[in-house]
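Trainee: sequence first, predicted coordinates after that:
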Amino acid sequence: MTPVGDRCDPSTWPDALRQAMSALPPSKTFYIALSGGVDSLFLLHAVVGWFSARRDVVVRAVHVNHQLQGSADRMEAFCQSACDALGVVLTVRRITIGQPTDSLENQARKARYRVFEDVLGAGDLLLLGHHADDQAETVLFRLVRGSGVRGLSGMPVTRRLGSGALYRPLLPMTREMIADLARGWGLTWQDDPTNSDTRFDRNYLRHEVLPSIRQRWPAALDGIGRSARHCEESEQLSRSLATYQRRDIEDDQQRLRVRPLSALPFAEQKNLLRCWIIDHGCTPPGAAKQAQGFSDLVSEDPRRTPELCAEGYRILRYADCLYLVIDQPEPPARVIWETTGVLQWDQFDLELQPERAAPAELVVTRRQGGERFRPRPGGPSRPLKKWLQEQAVPPWERDRLPLVWYSGELVAIGDLWLARGVLAENQPLPLRIVRRRIFVE
């Protein structure tokens, strides 16, 4: 067995573990995603030991009870006991998986990460116990599903998550190495009974496929990890190319102009569209849908208005531009706004400027049809519908724009128009309406 050292004395730890802890990004608050299994429990003890002399760092844990197995409450109680013994505050969230629209594994994973995102505050870091074996399983699973270089990059070491970020410090270490260290530290843990059920894809890879591969090629984990890093480098190059090309194709409203996009080779079109979708916080469609859907979107026929529907969003073409529209609930028909604070309306933020005289109350509505307004003070009124058409506002946006009313008069149309002379002659209403940009760093 590998020498394991004292869990409370990092100077006695193996080099691999000390290097993993030394590489942790700076943060004042670390959350450990704690399942009760050996990997997350070991990580909890390692992080607590590493920061034991630091009074400026807080270590917490978060446990998600999926309520899917009879042992779920026992696992929760075990995690609570483990944290109590270390003086670590544990956040527990119980969730219910609804009617599956995907595999149960994937549904549970998505729900779990929603909890993590909700828990993290600004600058907080979530630490996950994934290791080299997990990375190999991920890469193999994505390989058999036909993933591209982004998928074959495996799990990233770090990425943004909500207001904070996640980090996987144990990726350089194997499952066997972690278990040896945990036993040497005298740790006891709970094994999830579902981990041995080979009906689940990841478990099948873990118990049936990877052992055979490693028996024939003992260094397979290292090789798969290297391949994942090569794919990650290729993905970074692809993103750099897309970022460079988008300077001439994307406008300040995050729309893509079809004509310059269609001039690129199709492989570069797909790469640019894929990166654009990811930067909106969305998942690109599968390869088959990309091939046909992306081709339709950049068709040279200006009369076409193709639409690509994917999970949680749509891509639409209008007036030679591509728009990515996030699926959102319909805004309310009418809101009485007492003009205090910021009013969030669909993708807009409405705020009155406090340093100037402002009405005590405004009414905000969405378009119902038949509205008229006066583009110039004292001038004739015009149909709103016709004006929106002239401004080339996409049809799907017209009914979602916040329309602001004062004393029965339309005084603002989204971020497109603001009335003058409402409160003071020739002065605009002290109202600021901003369209929120959607961009994932």
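Mentor: All right, it came through fine.
Trainee: could you use CA atoms for every contact and neighbour count after this?
Mentor: Noted.
Trainee: find the residue at the geometric middle of the protein.
Mentor: Geometric centre of the chain, nearest residue: Gly281, 5.3 Å, by C-alpha atoms, centre = their mean.
Trainee: next, that one: secondary structure please.
Mentor: Gly281 carries the three-state label coil when classified by DSSP: H, G, I helix; E, B strand; the rest coil.
Trainee: do Leu324 as well
Mentor: Using three-state DSSP as the criterion, the local structure at Leu324 reads strand.
Trainee: excluding covalently adjacent residues, which one is nearest to it?
Mentor: In this structure, Leu324 finds its nearest non-sequential neighbour in Ile315, 4.5 Å apart by C-alpha to C-alpha, 6 or more residues apart in numbering.
Trainee: circling back to that earlier point, what distance do you get for the residue nearest to the centre of the chain to Arg274?
Mentor: Here the criterion is C-alpha to C-alpha, to the nearest Å. By it, Gly281 lies 11 Å from Arg274.
Trainee: also Gln368?
Mentor: 35 Å.
Trainee: neighbour count winner among these two?
Mentor: Between Gln368 and Arg274, counting by other C-alpha atoms under 10 Å, Arg274 is the more crowded of the two (19 against 8).
Trainee: which element, helix or strand, includes Leu140?
Mentor: helix 132-144 (DSSP states H and E).
Trainee: helices and strands around that helix, which ones?
Mentor: helix 149-152, helix 201-204, helix 220-246 (3 or more C-alpha pairs under 8 Å, 6 or more residues apart in numbering; DSSP states H and E).
Trainee: buried residues in it?
Mentor: Applying a neighbour-count criterion of 16 or more other C-alpha atoms under 10 Å, the buried positions in helix 132-144 are Ala132, Asp133, Asp134, Gln135, Ala136, Glu137, Thr138, Val139, Leu140, Phe141, Arg142.
Trainee: of those residues, closest to Phe373?
Mentor: Ranking those by separation from Phe373, with C-alpha to C-alpha as the measure, puts Arg142 on top at 54.9 Å.
Trainee: let's bring in a second model and compare:
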Amino acid sequence: MIQDIIKKYKYKLFLIAYSGGIDSTVLLYQLVKIKKNNPKISIRAIHINHNMHINSNKWQIHCINTCKKYNIPLIIEKIDINITNNIEEQLRIKRYNLIYKNLLNREILLTGHHLNDQCETFFLSLKRGSGPTGLSAMSSETIFGKSKIVRPFLTKTREEIKTLANSNQLKWIEDFTNLNINYERNFIRHKILPVLEKKWPFFLRNCFRTTKICNEETILKNILLKEKIQKFLNFNECLNIGNFKNLKEELCKALIRYWISLKNIKTPSYNTIQRIYNEIIYNRKNASLKIIIQKNEIRCYKKFLYFVKIKKNIKNMIIFWHDTCHKLTLPNHLGYIIRNNKEGINLPKPKNGELINIRFQHEGKILILGRQKQRNIKKIWQEHNIPPWLRNQIPLIFYNNQLISALGVFVVNQTMKYQEKNNQNQWCISWINNVQSNDYSNFVFN
């Protein structure tokens, strides 16, 4: 299996996730053995010290010594965070983010996951009520950001790996917390699978076949959804749900789930997708309804579904711009405001003594340039198709307590107060921003 992987990839760069346990020890040994006849292969290892065990530092020293013996470069990363809830999941996310940070360009991550691990993952997904995607468990190859995770031992049992380790007289770490059945995976490992294997000796193989079938079904479904969803995607990646009531519920939910999967976050639960369908797609009685998914919101506006990153509430914030010769940086990564002589919006200059300040909320009626009558600012936002969640992210420029402009949207009609016969009493203001874009700076491992 490992030989096949090496032949498959043009760039022979591999990073081994090395815990020091039996699985990763055998994987490291096999790669070192192959490298002797394939000098072009580049091997590195990474060890994540979780600092969760009294022997964590001893295990780290063992990994350092083993890699020195094989002349393999080793990266050490430590996790120094206090975790009280969902420990296994939180450590897994942190661990993979640290590994991803250290991956080189075109380097493949290799892990020691085997057939028993696969069946354990299958049962955990079954316990959570997962569908075919979750029941696919682990793939032999998984996209990992701009790289890949490859699991060469996924068709090998734990016993087969142990036989390899003993026959080569390898030394590895024994983590006795793996015997603690209070952890869900350990409970499945020690209490469930042995009973099933004793009753049905081929259970592990058949379980793997089921995960493979689920994976193939998921791949096929995603191929079809990728083509189908193009009809519903807008230019800014929002989802047009105007016609969703005419589609079957199952197709609607599949399209929503696939759309969310494009956002590089962990796939939401079945119940969350059902809520989006019931409360937003089907009923749509509450225009301001939002459904929170991790640090994001699903919102609906004018027959479009939006994926919105949750931001700090700044509607009561006031920022003074005293020195207009320098740019004014805005909160919430909203960019900055700058005085510009060529581009931007032309505004009347403030009078002597007037304080220029930026706010993010205004209520009531206003008269904007080009209009004969005052209108409620809410109606003006609607005319410009600005969704409710963006309205408190648009900088409003005030002179003292007088609203002058919503930058990039409108200018208040202040001709009686500010108009002059020439343009000497005007200045140009630019708002440099990326409000419409989504910023995913951290890799999220699913």
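Mentor: Ah, there it is. If you're wondering where the values come from, they're calculated on a predicted model, not measured in any experiment.
Trainee: superposed, what's their TM-score?
Mentor: Their TM-score after superposition, calculated using TM-score structural alignment, normalised by the length of structure 1, is reported as 0.77; 408 aligned residues with a C-alpha RMSD of 4.3 Å.
Trainee: if we can go back for a sec, please identify the most buried of the helices and strands packed on helix 132-144 of structure 1.
Mentor: When neighbours are counted by mean count of other C-alpha atoms under 10 Å, the highest per-stretch mean among those falls to helix 149-152, a mean of 21.
Trainee: which elements pack onto that helix?
Mentor: Under the contact criterion of 3+ C-alpha pairs under 8 Å, 6+ apart, the helices and strands touching helix 149-152 of structure 1 comprise helix 132-144, helix 220-246.
Trainee: mind redoing it with 6 Å?
Mentor: In terms of contact count using 3 or more C-alpha pairs under 6 Å, 6 or more residues apart in numbering; DSSP states H and E, helix 149-152 of structure 1 is assigned the packing partners helix 220-246.
Trainee: and the helix it packs on, which stretch of structure 2?
Mentor: Mapped onto structure 2 using TM-score structural alignment, helix 220-246 of structure 1 spans residues 203-229.
Trainee: check stretch 167-177 of structure 1 too.
Mentor: The counterpart of stretch 167-177 of structure 1 in structure 2, using TM-score structural alignment, spans residues 150-160.
Trainee: list the contacts of the matching stretch.
Mentor: The contact list for stretch 150-160 of structure 2 (C-alpha atoms under 6 Å, 6 or more residues apart in numbering) reads Met1, Ile2, Leu110, Thr111, His113, His114, Leu115, Asn116, Ser140, Glu141.
Trainee: out of these, which is nearest to Arg185 of structure 2?
Mentor: Among the contacts of stretch 150-160 of structure 2, Asn116 lies closest to Arg185 of structure 2 (C-alpha to C-alpha), at 10.6 Å.
Trainee: how about the contacts made by the closest one?
Mentor: Contacts were defined as C-alpha under 6 Å, 6+ apart; by that measure Asn116 of structure 2 touches Thr157.
Trainee: if I look at the residue in structure 1 that it lines up against, how far off is Gly154 of structure 1?
Mentor: Structural alignment places Asn116 of structure 2 opposite Asp133 in structure 1 (criterion: TM-score structural alignment). Asp133 of structure 1 sits 11 Å away from Gly154 of structure 1, going by C-alpha to C-alpha.
Trainee: can I have the buried ones of the contacts of stretch 150-160 of structure 2 as a ChimeraX selection?
Mentor: The ChimeraX selection below is limited to those of the contacts of stretch 150-160 of structure 2 classed as buried (16+ other C-alpha under 10 Å):
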select :2,110,111,113,114,115,116
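Trainee: how many neighbours does the counterpart of Lys33 of structure 2 in structure 1 have?
Mentor: Structural alignment places Lys33 of structure 2 opposite Gly49 in structure 1 (criterion: TM-score structural alignment). The burial count assigned to Gly49 of structure 1 is 17, neighbours taken as other C-alpha under 10 Å.
Trainee: counterpart of Asn271 of structure 1 in structure 2?
Mentor: Under the pairing rule here (TM-score structural alignment), the equivalent of Asn271 of structure 1 within structure 2 is Ala254.
Trainee: any idea what its match is structurally, helix, strand or coil?
Mentor: Taking three-state DSSP as the rule, one finds Ala254 of structure 2 in the helix state.
Trainee: ok, it - how many residues close by?
Mentor: Around Ala254 of structure 2 sit 16 other residues, with neighbours defined as other C-alpha under 10 Å.
Trainee: you'd agree the match of Lys33 of structure 2 is in a helix?
Mentor: Yes: residue state for Gly49 of structure 1 (three-state DSSP) corresponds to a helix.
Trainee: now the match of helix 220-246 of structure 1, how far from the centre of its chain.
Mentor: Its chain's average C-alpha position is 22 Å from that of stretch 203-229 of structure 2, according to C-alpha atoms, centre = their mean, to the nearest Å.
Trainee: same deal with stretch 27-40 of structure 1?
Mentor: The gap between where stretch 27-40 of structure 1 is centred and where its chain is centred comes out at 20 Å by C-alpha atoms, centre = their mean.
Trainee: can you check stretch 334-350 of structure 1 too?
Mentor: Between the mean C-alpha point of stretch 334-350 of structure 1 and the mean C-alpha point of its chain there is a distance of 25 Å (C-alpha atoms, centre = their mean).
Trainee: now do stretch 310-317 of structure 2
Mentor: Mean-position distance between stretch 310-317 of structure 2 and its chain equals 22 Å (C-alpha atoms, centre = their mean).
Trainee: got it, and stretch 34-49 of structure 2?
Mentor: Shown here is stretch 34-49 of structure 2, whose average C-alpha point lies 29 Å from the average C-alpha point of the whole chain (C-alpha atoms, centre = their mean).
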